[in-house]
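Chemist: this is the structure alone, sequence omitted:
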């Protein structure tokens, strides 16, 4: 076992603290990665605070990992020492079910193995990227193209793929009107990606305080949902709405913004239910859907797309000692638009 420095939550209510965690020995198909940067996702906060169910502690979160391969197992063929690589929200799956075979490991019928807080194949609880090193089976490690710096690439392993996957699946592109609810860690990447795909992009935010940013990132329009005229003006406008907000909103009001056969796709994950009136769907043959991350193949596709189009996350790099402060700032929407931890400070 390899003992490495990390930051972990000791309980659902305690601040994250410096500690050490153990990584398994490198197996035949494993890759040892020296982590360079780890993004802070809103999901990290939900998970360590028990919003999505009880957890085992201590727990080191982090599933936006970018680093360098420092050791490989004897049977590894996909990566080599020195490669620039990333690890996202999952580190394993059954590999045998229909969804895994189809390259949709995120929807593994037996449940994929999350990067942290999940039962690993050796029976231990996985620990995430708030650490200096991680050991991952080669099939769940992706290549970070040379055109992407590691710090701006780290958030793409969650925020990037979480928005890229539904945009691709629901056909964002030229001639499509796409709305993005919320301009945060997920939302700012949704705007960048939808714009690069050729769609007409509108940001729907509570206020106009981030309007300048939204237009700079690629939005064609920016509307405040606190303005009572917004929902009347935009009724029936959008082919696709990506909801990135991890809080309760009036889904029925937003469904009225969809054109015929339009879809509202939730990628934000609030802990409370979101009530939907059936007539909000029936009226325009509308769909209300959800989407998780992408599979490994699609994650690599996303990284290559971002490198081709010069897309990276908008980040604020912090030392490990500021993680708890960063959590409070995320909850206060005081980050533009993703905190990234310098792993050298663990």
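Modeler: Structure's in. What do you need? Since we're looking at a predicted model, the values are computed, not measured.

Chemist: hey, let's count contacts and neighbours off CA atoms from now on
Modeler: Will do.

Chemist: mind listing the strands for the stretch 151-300 of the chain?
Modeler: Remark: strands assigned in the stretch 151-300 of the chain by DSSP state E, counting those that start in this stretch are 177-181, 200-205, 221-224, 238-243, 258-266, 287-290.

Chemist: and the longest one with strand 177-181, angle?
Modeler: If you take axes from the mean of the first three to the mean of the last three CA atoms, to 10 degrees, strand 258-266 sits at 40 degrees to strand 177-181.

Chemist: what residues of stretch 118-129 count as buried?
Modeler: 118, 120, 125, 126, 127, 128, 129 (16 or more other CA atoms under 10 Å).

Chemist: first vs last residue of that stretch, how far apart are they?
Modeler: 14 Å (CA to CA, to the nearest Å).

Chemist: this is the other structure I want to compare:
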């Protein structure tokens, strides 16, 4: 059985998003039905809607930074009740049995891969999943998250479901904390959350950017200073001094300049997937100081809940600009130009007028 849903979808790579009616499954015993209040706009939404990554299934309803209110629950749901404020992030299912899933790292599911909140294989209805640019969503309780922030902050909480966990997970995995010098490469949707979270963990944080004009904002967000990455003198002044660097830039660029800033045994973790590969790093830079280049993908459900609780404890939310649903294509165009500080969030009440 199914129930009607309203959303906004891309019908093709080169057409604007438009109103779209579709079906959600009726709740199963372990499902939670969520009325969506806010949905963040991730760069991944744009890449997928415009088919800049391979494999988009159309019509595509993006959105994986979802905050909403529980409308109903299945008979086996005990952790959530009608009226609860909850979140849904980048995934809505996984095999649940492989070593990664068993260890709470569902994002690395080794059997089927995780099921994306949108554009993933729908395990119940068939076809593909539809995301948060919609009025409601039905999700297995194992992939629903508790939101503890004040209701006035809920719009700014939405980006934590992707940008927050994508930066929190590597910072936690590489044990960032007091006494460490940490660099954040790029000050966008991911980077600004990386600064806030690393600073809250007690690290001494620096931002790397090509834009000197972002210094005041970097400091406001919690950084000690901004280092202009194109200024060789500024970069050299920090050689061999960083414990950890979190690189949020998705464009292809020279990694050597940042690797040279790491201490012995330092790590730079990459978050972005560039359209074209990065130039090959100089192996000697790695060998002679036992440095590492690593990667990280979102985070598991338990760790995402831990991140949300950490953000409540430290009063952290994303810096956002609210938009209406009908403004989504303009928002995409502005996002390409970097014209947002630092995350668009859709007020899903606007869907009623837009549809």
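Modeler: Sure thing, it's come through. Given the structure is predicted, the values throughout are model-derived calculations rather than measurements.

Chemist: what does the superposition give as a TM-score?
Modeler: After superposition, the two chains reach a TM-score of 0.98 (TM-score structural alignment, normalised by the length of the first structure), with 346 aligned residues with a CA RMSD of 1.0 Å.

Chemist: quick check: the farthest pair among the buried residues of stretch 118-129 of the first structure?
Modeler: Greatest spatial distance in these: 120 and 129, 15.0 Å, computed using CA to CA.

Chemist: before we move on, the earlier item: now render the strands of the stretch 151-300 of the first structure as JSON lines, adding distance to residue 27 of the first structure.
Modeler: Formatted as JSON lines, these follow (distance: least, CA to CA, whole Å):
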{"stretch": "strand 177-181", "distance to residue 27 of the first structure": "42"}
{"stretch": "strand 200-205", "distance to residue 27 of the first structure": "46"}
{"stretch": "strand 221-224", "distance to residue 27 of the first structure": "50"}
{"stretch": "strand 238-243", "distance to residue 27 of the first structure": "40"}
{"stretch": "strand 258-266", "distance to residue 27 of the first structure": "37"}
{"stretch": "strand 287-290", "distance to residue 27 of the first structure": "36"}
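
Chemist: of all those, which one is nearest residue 25 of the first structure?
Modeler: strand 287-290 (36.8 Å).

Chemist: residue range for that closest one in the second structure?
Modeler: Per TM-score structural alignment, the counterpart of strand 287-290 of the first structure in the second structure is residues 292-295.

Chemist: stretch 224-237 of the first structure too?
Modeler: So stretch 224-237 of the first structure sits over residues 228-241 in the second structure, by TM-score structural alignment.

Chemist: ok now that stretch, how far from the chain's centre?
Modeler: Its chain's C-alpha centre and that of stretch 228-241 of the second structure lie 29 Å apart, by CA atoms, centre = their mean, to the nearest Å.

Chemist: for it, which positions count as buried?
Modeler: Quick answer for stretch 228-241 of the second structure (16+ other CA under 10 Å): 228, 229, 235, 240, 241.

Chemist: buried stuff in stretch 285-298 of the first structure?
Modeler: 286, 287, 288, 291, 292, 293, 294, 295, 296, 298.

Chemist: inside helices: which ones of the residues you listed?
Modeler: Counting by DSSP state H, these place 296, 298 in helices.

Chemist: need the helices for the stretch 51-200 of the second structure, in chain order.
Modeler: Using DSSP state H, counting those that start in this stretch, the helices of the stretch 51-200 of the second structure run over 99-102, 154-157, 163-173, 189-200.

Chemist: again but with the stretch 201-346 of the first structure, I slipped
Modeler: Going by DSSP H, counting those that start in this stretch, the stretch 201-346 of the first structure shows helices at 211-217, 229-233, 251-255, 278-282, 296-309, 323-331.

Chemist: between these, which one is closest to residue 342 of the first structure.
Modeler: helix 323-331 (10.6 Å).

Chemist: so the closest one corresponds to what in the second structure?
Modeler: The aligned range for helix 323-331 of the first structure in the second structure is 328-336, by TM-score structural alignment.

Chemist: how big is the offset of that stretch relative to the first structure?
Modeler: The superposed stretch 328-336 of the second structure is, by mean CA distance after the TM-score superposition for the first structure, a mean 0.6 Å from where its aligned residues fall in the first structure.

Chemist: so what does residue 153 of the first structure match up with in the second structure?
Modeler: Counting by TM-score structural alignment, the partner of residue 153 of the first structure is residue 157.

Chemist: find the nearest non-adjacent residue to its match, please.
Modeler: Using CA to CA, 6 or more residues apart in numbering and skipping the chain neighbours, the partner closest in space to residue 157 of the second structure is residue 317 (5.4 Å).
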